[in-house]
Structures are given as structure tokens and as C-alpha cells.
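Trainee: let me see the structure of the following:
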Amino acid sequence: MMNQIIDFFSSIPPVWAALLATLFCWFLTAVGASFVLLFKKVNQVVLDGMLGFTGGVMIAASFWSLLAPAIAMTGGEGFRKVMPAAIGFIGGALFLFALDKLLPHLHLNHADDEVEGLKSGWQKTTLLVFAITLHNIPEGLAVGVLFGGVAVGIPEASVAGALTLAIGIGIQNLPEGIAVAMPLRRMGMSRGKSFMYGQASALVEPIAGVVGALSVAFFTPILPYALAFAAGAMIFVVVEEVIPETQRNGNNDIATLGVIGGFVVMMLLDVALG
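Mentor: The predicted model follows:
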């Protein structure tokens, strides 16, 4: 089955492949958000464990799917070989840092006076969704960049690797959809609106995926930098948002085990399939 999927994605233009793969990631976010239509609430312990799982997947994907290929495809030895990855990684983290400081957003389960970024008159629900939207930009970008590498024929970038990354991100998007929609429901929003806002938070992924694929296709030398850029952005999100969020409710042990589980699942997927 996996071979047939790889063959199909290999037969279509990489930009279209990036779009379809990131639409799959969005779809699983929508599946997670749809839980709000079936259940009134999700136990906070379970929610923190799932958030920890998403963090573990993102950490593993940052290394196995992004940093390791970025280093492998760079010529030279010693510092010369690792510098593009280091520069890209720092650039990605600083990019998310700048967005975090400039764009108004509110993390899950934070009080109204904990809004980050520039002041705005946006509603709390909009600020919450915007926070998760920022979270999803590097995920879509990472998938798109790998497909872009396939387009220009770089050996370290494969369709199988790009699909594996998309599968891993999709898996962690499912609990992420739950984690967005359920708090909105608890705030008094209707089931339908909670679902719509929850799934909308991942709509940026297909856009970022196409942008990533196009950028590498037109500027091939940037691929190692672009892969590491996506990794740096993802690690920033995990450290600044995901892990602290899992520690706010006293469920530290469950959240930590969730991170370990997510890391192992993504590592197995990447090594076995990618």
C-alpha cells in the first residue's frame, strides 16, 4: 500500500504532491477538531498527554526528517559541512521568535491578560486560533521543502521521506485539533463554531507547503538552509509553546511520557519508511 502511495506521489509534480500531503495534514486536524461534535469535553490529563505527544513528534521530525538530511546533502568537512544547517536552524527559530513578538495571539488555557505580540482588539477566540496557526507554519513548510528537494533531484530528499514527514505531522495534528476545539467549546462557543475554528488553524499548512516546494524548486542551493530553517521553527514552537502548555495543569509525568512516545513514533516512521 505504501509503495503504491509513493508511486502515485512520484508521478505528479512535486508542488501538487506538497499540496496533497499538507491537505492530508489539515484533514487530520479537522478529524481531531470534529471530536467536539461528539464529546462535551476531554479529560485534561489526556489532553496534556496528547499535547506532549505532538511535541515529541515535532522534535523527532526536526532531526530525522530535516536536520540530518540538511547536513548529509552539504559538501565539505567539519564546520563547513554543518554551517548551513546551523545558520538555517537559527534563522527558523528567530523567524518564529519575531512572529511571536509581533503578531497578536493567545496560547491555550492562558488568561486574557496573557496575550502575546502587539496589542489588538481581536477576540479571544481569534487570538487562540492564531496561536495554533503560527504553530502550523513550519510544519507545512517542512513538508513542502522536502518535496521541493525531490523536484530538483537531490538524493537526500525523497518522496518516501516527505510522505513520512507528512504522516508524522498528520498523526500529531489529530490530537492538536482536539486540543484547539475543546477549549473553545469550554469557553461557550457552539460545537459547530468550535469545529470550524479548530480545523481552520491548520489551513495555513497547505499554503506553507506550496511555498516551501516552490522556493526550493526555484532556488536549489537553499535546500539545506530551508530544511534546517523549518527544523529551527518547529523546535522553537515546541520549547516556547507546546511543552510549557503541558506543564500548566500538574500533569507533568503524563505530558513527559507523551513527548517520549511521540518522539519514538516519529523516529520509527522516519527510519522504517523514510
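Trainee: C-alpha only now, for contacts and for neighbours.
Mentor: OK.
Trainee: on contacts alone, who are the packing partners of the helix or strand harbouring residue 183?
Mentor: Here residue 183 sits within helix 159-186, counting by DSSP states H and E. Contacts defined by 3 or more Cα pairs under 8 Å, 6 or more residues apart in numbering; DSSP states H and E place helix 159-186 against helix 2-10, helix 14-33, helix 44-61, helix 124-151, helix 191-200, helix 252-273.
Trainee: helices or strands up against the longest one?
Mentor: If you count contacts as 3+ Cα pairs under 8 Å, 6+ apart, helix 124-151 packs onto helix 14-33, helix 159-186, helix 191-200, helix 204-218, helix 223-237.
Trainee: chain center to the fourth one: distance?
Mentor: Meaning helix 204-218. Its chain's C-alpha centre and that of helix 204-218 lie 14 Å apart, by Cα atoms, centre = their mean, to the nearest Å.
Trainee: against which helices or strands is that helix packed?
Mentor: helix 14-33, helix 124-151.
Trainee: one more, please, to line up against the first structure:
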Amino acid sequence: MIETYIQSLSPPIQALVAGMLTWGLTAFGASFVLFVRAVNKKLLDVALGFAAGVMIAASFWSLLEPAIEMSQRMNIPPWIPPATGFVIGALFLRLIDIILPHLHLQAPINEAEGIKTSFKRTTLLVLAVTLHNIPEGLAIGVSFGAHGTDPESVTLLSSIMLAIGIGIQNIPEGFAISMPLRSEGLSRKKSFLIGQFSGLVEPVFALIGVLVLDIMHSLLPYALGFAAGAMIFVTVEELIPESQRGGNSDIATAGLIIGFTLMMILDVAFK
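Mentor: Okay, here's the model as predicted:
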């Protein structure tokens, strides 16, 4: 019933709704700051590891695998589109990483990255999470756009599962940004508002991703690879190091394994 209704919507509306869902789950995770008194460091590292596992699994099963399948129907070696898109996606995020001022969650202020600014620590923290959410939004938009263009390679259910997987990992992610903001001295309400606001880029970039594909259908496998490269870059550059920084490497790795396994199950079982 729900799937039939979603199928009746246009790909841009599907992507926008999915992006709004993931934003809502970010807000749900951020809302924990209204009830929890202090950051549990172990829980935070497990949450970051879990998010990393989800993104790694989604990058392959939801993005690279269908990109490879589509490329096999093209008159070029099937590895070229996904590999090209993957590298360009990683380079794109690297460029943003160089330009956008930001600070990883558990890093001291002197380790701020990007163009030097006078931004406060809290602003830099939010910009870091915003940077992380850009490839997630793109992945959602590209997936729904791919379904609209090539429903045999990317089913509606697989696009929905991608959005659900990203949404699930956004719950601990929202918690992971709002609680450090609270530790920086912000009020509970302000920590929540800023924490959930970091997820707003997801519906925006989901819409951008699907609209670009709507204009340029031939870029489909390249776009899927691009989204995967962007997600892997953020995972390796930010999530995994952050989860390992606090001395809880074993449970953070366990969180990654759980996140990867869950996303793999969602993608394979409901394809």
C-alpha cells in the first residue's frame, strides 16, 4: 500500500520525502539532548562507528553494485563509469573539505580544517556534520533518480531501504552532534535546534541529486559512483577516526560491524 503510493510520486518528490525523513530522524537523535544530562563517551563512539558501517555498506550495495550492473550494458569496460564517478566524488568532497571551515567532533580547536576563520568552536562543529550530510543527501537523490530512469537496476524498494538505512544512522548522528554542543555550554534547546539543523542539507541535496539525473540520464552510473565516493571519503576521513579517537576502539569497531551488517541485510533482503 505504502510502496504503491510512493511509486505514484515523481522521483523528485520521492527523493524530497526521503530526505525529509532522514532529516526528521536526525532531529529525533538530536532531541536526546533534552533528556540526557551528559555525554556517554563509549556510547558516542559506538554511534559514530555504527554510522560508518551503514555508510560503507550503502556505498556498495545501494550505489556501486547497481552502477556496475548498468555499466555492463554500455559499450565500454563496465568498471569505467563507477570507478570514474567514485574518484570524482571523493575528490569533490576533498575540495569541500579544504574550503569549508570545520572541526571534527572530538578535536581541539587548533585542529580546525578548511579556510581559516574566526568562527566559534560550536559553528565549526556544526559545519563538520553538515559536510558529512551532503553525500548522504546526494546518495538518496541519485538512488531515487536512478530508479526513475532504470527501475530494473535500482528498485524502488532498494531506494527506500537506502533512505531508511541513512535515517537509522542519523539518529545516533544527531545525538553525536547535539551532545557535544551541550558540553560546549549551549542550552539544551539551542543544542537541539542546531543539532537537527545540521540535517537540513539532506533533503536539499537529495533534490539536487535527483534533478541533475533528470536532466542528464547518461550520467546515471557515474552519478551512483560519485555518491559512493563522496560517502566513503567522509566515512574514512571523519567517522572512523572520530570513533577511534577516544580510546574505545574495540566497541567503536563493533558498532561499525553492526551498522554494516544491518545495512547489508536491508539492502539484500529487500532488494
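Trainee: which residue lines up with residue 230 of the second structure in the first structure?
Mentor: Counting by TM-score structural alignment, residue 230 of the second structure corresponds to residue 233 in the first structure.
Trainee: how close does residue 49 of the first structure get to residue 127 of the first structure?
Mentor: 23 Å (Cα to Cα, to the nearest Å).
Trainee: same question but for residue 192 of the first structure, I mixed them up
Mentor: Here the criterion is Cα to Cα. By it, residue 192 of the first structure lies 18 Å from residue 127 of the first structure.
Trainee: give me the more crowded residue out of those two.
Mentor: Between residue 192 of the first structure and residue 127, residue 127 has the larger neighbour count (other Cα atoms under 10 Å), namely 22 against 15.
Trainee: ok, and the closest non-adjacent residue to the more buried one?
Mentor: Sequence neighbours aside, residue 105 is the residue nearest to residue 127 of the first structure in space, at 4.2 Å (criterion: Cα to Cα, 6 or more residues apart in numbering).
Trainee: show me what the one you found aligns to in the second structure.
Mentor: Looks like residue 105 of the first structure aligns to residue 102 there (TM-score structural alignment).
Trainee: now swap in residue 212 of the first structure and tell me
Mentor: Residue 212 of the first structure maps onto residue 209 in the second structure, by TM-score structural alignment.
Trainee: test my guess that that match contacts residue 141.
Mentor: Yes. At 4.5 Å, residue 209 of the second structure counts as touching residue 141 under the criterion of Cα atoms under 8 Å.
Trainee: and the two? which has more neighbours close in?
Mentor: Higher neighbour count among residue 209 of the second structure and residue 141: residue 141, with 36 against 27, using other Cα under 10 Å.
Trainee: aligned to that one, what sits in the first structure?
Mentor: Here residue 141 of the second structure is matched to residue 144 in the first structure, going by TM-score structural alignment.
Trainee: the residue lying closest to that match once chain neighbours are set aside and residue 166 of the first structure, how far apart?
Mentor: Nearest non-adjacent residue to residue 144 of the first structure, counting by Cα to Cα, 6+ apart: residue 209, 3.9 Å away. Note on residue 209 of the first structure: its distance to residue 166 of the first structure, by Cα to Cα, is 10 Å.
Trainee: where do the contact lists of those two overlap?
Mentor: By Cα atoms under 8 Å, 6 or more residues apart in numbering, residue 209 of the first structure and residue 166 have these common neighbours: 22, 143.
Trainee: mind checking what residue 186 of the first structure lines up with in the second structure?
Mentor: Checking TM-score structural alignment: residue 186 of the first structure goes with residue 183.
Trainee: typo on my end, it should be residue 198 of the first structure
Mentor: Checking TM-score structural alignment: residue 198 of the first structure goes with residue 195.
Trainee: ok, that match touching residue 173?
Mentor: No. In this structure residue 195 of the second structure lies outside contact range of residue 173 using Cα under 8 Å: 9.1 Å.
Trainee: rewinding a little: closest to residue 95 of the first structure out of the helices and strands packed on helix 159-186 of the first structure?
Mentor: helix 124-151 (10.1 Å; Cα to Cα).
Trainee: mean deviation (superposed) between the closest one and the second structure, please.
Mentor: Its aligned residues in the second structure lie a mean 0.8 Å from helix 124-151 of the first structure after superposition (mean Cα distance after the TM-score superposition for the first structure).
Trainee: got the angle for that helix vs helix 44-61?
Mentor: Interaxial angle, helix 124-151 of the first structure versus helix 44-61 (axes from the mean of the first three to the mean of the last three Cα atoms, to 10 degrees): 30 degrees.
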